[in-house]
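> I'll drop the sequence and a predicted model, then ask my questions.
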Amino acid sequence: MEITFLNAIELLAGFQAFLFAIYLLFNKEGKKLSNYFIAIFIVLLAYNVLDFFADLILNRWSENITALLQILIYLAAPAFFLHVKTSLFPNYRLKTKDLLHTIPFFILLGIVISLIIIENMQGSVPAKTERIIGLCFYAVLYLQTFLYLYFSYRQLKNHKEIFFENYSNTNTNRYGYISNLILFVAVLYSLSMVNIITRWVFQLESFSFISYVVITAVLILFCWLIILGLRSPQLFIDETEAQPAVQKLVKQNAGNSALKPEEENNELIERVNQYMKEKEPFLDASLTLHSLAQKTGILSRELSILINHHLNKHFFDFVNEYRIEKAMELLAAPDRKEYTVLEILYEVGFNSKSSFNTAFKKHTGLTPTEYRRKNKVSVT
């Protein structure tokens, strides 16, 4: 069997997909439900896109069985959407209504079985008819995929406010991961659709290079996921459920006669501020609302209302203000003049240079370098 360069890329991507799926499925510390869905997605994607890899596995199976297995790709988009949902909401549990996501799969499975029966009874299907049927199946696939990508984006957008109210860093939460994943998959399927249109609809063999682009994009996607799993394993590990949006918490407590009076709220806010100044928990880049609530002995719901509602600022901004104040102190300190800005931003709890520069300029009106120069501290 002759193996081309494209075949080699397919084999590499395929084995990566299956090995990473095995890791996700059997990782004892993992978020079981979320990991199951992303594992299903990457395996189905590998089987559907990587033709040579799929043929290598199924080359002894009948064409009918292969055709039935190819319908499994219509479970990929629902699996992707449910991965996004269970990643953003770790305590989410599957409901009976989630079975509705499988309806397109079973409808198309029934159609394929009917076509197989007709073909066995009447002989082979004309090439033109087979091509039209194939294009219809592709149209349904891409329509389904882009709809689910839109639904996933809506889930992410709705979660954005919750993210800023519960987390203090963009890179310690899966918000950025999900955002990049949605974008990556959208680009991948767009390239795949262009490939199908040029080669199946217009039959332009001169555009065959797009196949290389698609397969390479799949390989890059799998490599990116594996690197994320190695560098940021917390993305695939259970985390505490975030508190709902503060507006919802306030609304839920509106009819509660036991609500704390304003004086008590002010005392709790002072207690939190005092703790932030003395213990400096903001130096931990992974600080969350839940972990701060545990440290201060305040319920997470109460702390969310105190910071996100009474102080009228996101927890994200609340923590980063302390980080910026600490950074200003270190940038102006003579004994820290040999420290680079990058070293200082990591020391105060940031883990992204761009987010640090943005927050610093918003707070001071200056860049970190300008602030250091203004305070006459230079790096030797």
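The structure has been received and is ready for your questions. Residues are numbered from 1 along each chain as shown.
> going forward, measure contacts between C-alpha atoms and count neighbours the same way
Fine.
> how about the contacts made by F52?
Contacts for F52 (C-alpha atoms under 8 Å, 6 or more residues apart in numbering) come out as N7, E10, L11.
> from L6, how far out is it?
9 Å (C-alpha to C-alpha, to the nearest Å).
> name the residues of the helix or strand hosting S355 that are buried.
Element membership for S355, per DSSP states H and E: helix 353-364. Buried residues in helix 353-364, counted by 16 or more other C-alpha atoms under 10 Å: F356, N357, A359, F360.
> roughly how far apart are the second one and Q252?
For N357, the distance to Q252 equals 37 Å [C-alpha to C-alpha].
> mind listing what G123 touches?
Counting by C-alpha under 8 Å, 6+ apart, G123 has no contacts.
> before we move on, the earlier item: and the helix holding S355, what does it pack onto?
Contacts defined by 3 or more C-alpha pairs under 8 Å, 6 or more residues apart in numbering; DSSP states H and E place helix 353-364 against helix 315-332, helix 341-347, helix 368-374.
> quick check: which of those helices is buried the most?
helix 315-332 (a mean of 21; mean count of other C-alpha atoms under 10 Å).
> which residues are in contact with it?
164-169, 276, 282-283, 289, 304, 307-308, 336-337, 341, 344-345, 348-350, 359-360, 363, 368, 371-372, 375-377.
> let's bring in a second one:
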Amino acid sequence: MRWLWVFTGLNTLLYPPVLLAMLLPFSTAYTTIFTVCVLGLYLLTASTLLLLRPQVLYGIRSPQLSGDEALLLPLPAPAKPEDASRAYSLSEEKKQEYRARIEAHMLQQPFRRKGYGIKDLAEETAIPPHHLSAFINQEYRMNFSDFINRQRVNYIKERMAQLDWRQLTLEGLALEAGFGNRTTFFRAFVKLTGSTPSEYQAQVAASS
């Protein structure tokens, strides 16, 4: 907004005098000199601002956070069900068929592949992508990303109950489950369990 105020202010201050100089009966030499000076000042000011702060053209960037500070930022608002979920009303028979296919396929743990997307699941279950998106939104009350992350979190919770998982760090366990990075893992785990991975780990250790 500051850049817009500056840009608009420069236009308001500099262009009207140039227009007046061209319309009023001043000498041609005086008008030319005045116009060149004003436009030169305008271009110099704008160029200097863009040279020093080019990011103003793309909006003001928020300060960068490092470490666990970034993990404590508020989660984005949950995605609303896609329009496809409203457009496709599936029969009960089709819903049962899709649920059986999806849950049977999840037993093979395809979510452990990094970058696993809805097109991958649609191709592997032979369910049209638009039907799959609508079904997940309607039946599981979540979007595809949350659905896959829930499978990954459940996988991690099962691994935490085993002794051999302690050979891995939490980050290593997250990568094994298919999460792309520590931040995504941390946020998904808190969202779906209500506790951080370390807190859950302590609970498992205390109960074993």
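Now that the structure is in, tell me what you want to look at. It should be emphasised that the depicted structure is a prediction, and the values quoted were computed from it without experimental measurement.
> what's the TM-score here?
Once superposed, the chains reach a TM-score of 0.62 (TM-score structural alignment, normalised by the length of structure 2), with 156 aligned residues with a C-alpha RMSD of 3.3 Å.
> so the helix holding S355 of structure 1 matches what in structure 2?
Counting by TM-score structural alignment, helix 353-364 of structure 1 falls onto residues 182-193 of structure 2.
> swap in stretch 296-313 of structure 1?
The counterpart of stretch 296-313 of structure 1 in structure 2, using TM-score structural alignment, spans residues 125-142.
> what's the single longest helix in structure 2?
The longest helix of structure 2 (DSSP state H) is helix 28-52.
> and that helix, what's buried?
In helix 28-52 of structure 2, counting by 16+ other C-alpha under 10 Å, buried: T31, F34, T35, V38, Y42.
> pretty sure the last one contacts L14?
I take that to be Y42 of structure 2. Yes. Taking contacts as C-alpha atoms under 8 Å, Y42 of structure 2 lies within contact range of L14: 7.1 Å.
> the match of helix 353-364 of structure 1 vs structure 1, average offset?
After superposition onto structure 1, stretch 182-193 of structure 2 sits on average 1.5 Å from its aligned residues (mean C-alpha distance after the TM-score superposition for structure 1).
> what's next to that stretch, contact-wise?
70-71, 75, 146, 149-150, 153, 171, 174, 179, 195-197.
> farthest-separated two in these?
Pairwise distances across the contacts of stretch 182-193 of structure 2 (C-alpha to C-alpha) peak at 21.6 Å, for the pair A70 and R150.
> show me the helices in the stretch 1-150 of structure 1, by range?
Using DSSP state H, counting those that start in this stretch, the helices of the stretch 1-150 of structure 1 run over 5-26, 32-49, 51-58, 63-70, 76-88, 103-122, 127-166.
> of these, which stretch is the most buried?
When the helices of the stretch 1-150 of structure 1 are compared using mean count of other C-alpha under 10 Å, helix 76-88 is most buried, at a mean of 24.
> what stretch of structure 2 does it fall on?
Going by TM-score structural alignment, helix 76-88 of structure 1 sits over no part of structure 2.
> repeat for stretch 7-26 of structure 1
Under TM-score structural alignment, there's no match for stretch 7-26 of structure 1.
> I269 of structure 1: how many residues sit nearby?
I269 of structure 1 has 17 neighbours, counted by other C-alpha atoms under 10 Å.
> state the distance from the aligned partner of it in structure 2 to I33 of structure 2.
Aligning on TM-score structural alignment places I269 of structure 1 opposite R99 in structure 2. Per C-alpha to C-alpha, R99 of structure 2 is found 77 Å from I33 of structure 2.
> L44 of structure 2 too?
L44 of structure 2 sits 16 Å away from I33 of structure 2, taking C-alpha to C-alpha as the criterion.
> likewise N143 of structure 2?
Taking C-alpha to C-alpha, one finds N143 of structure 2 at 63 Å from I33 of structure 2.
> could you do L170 of structure 2 as well?
70 Å.
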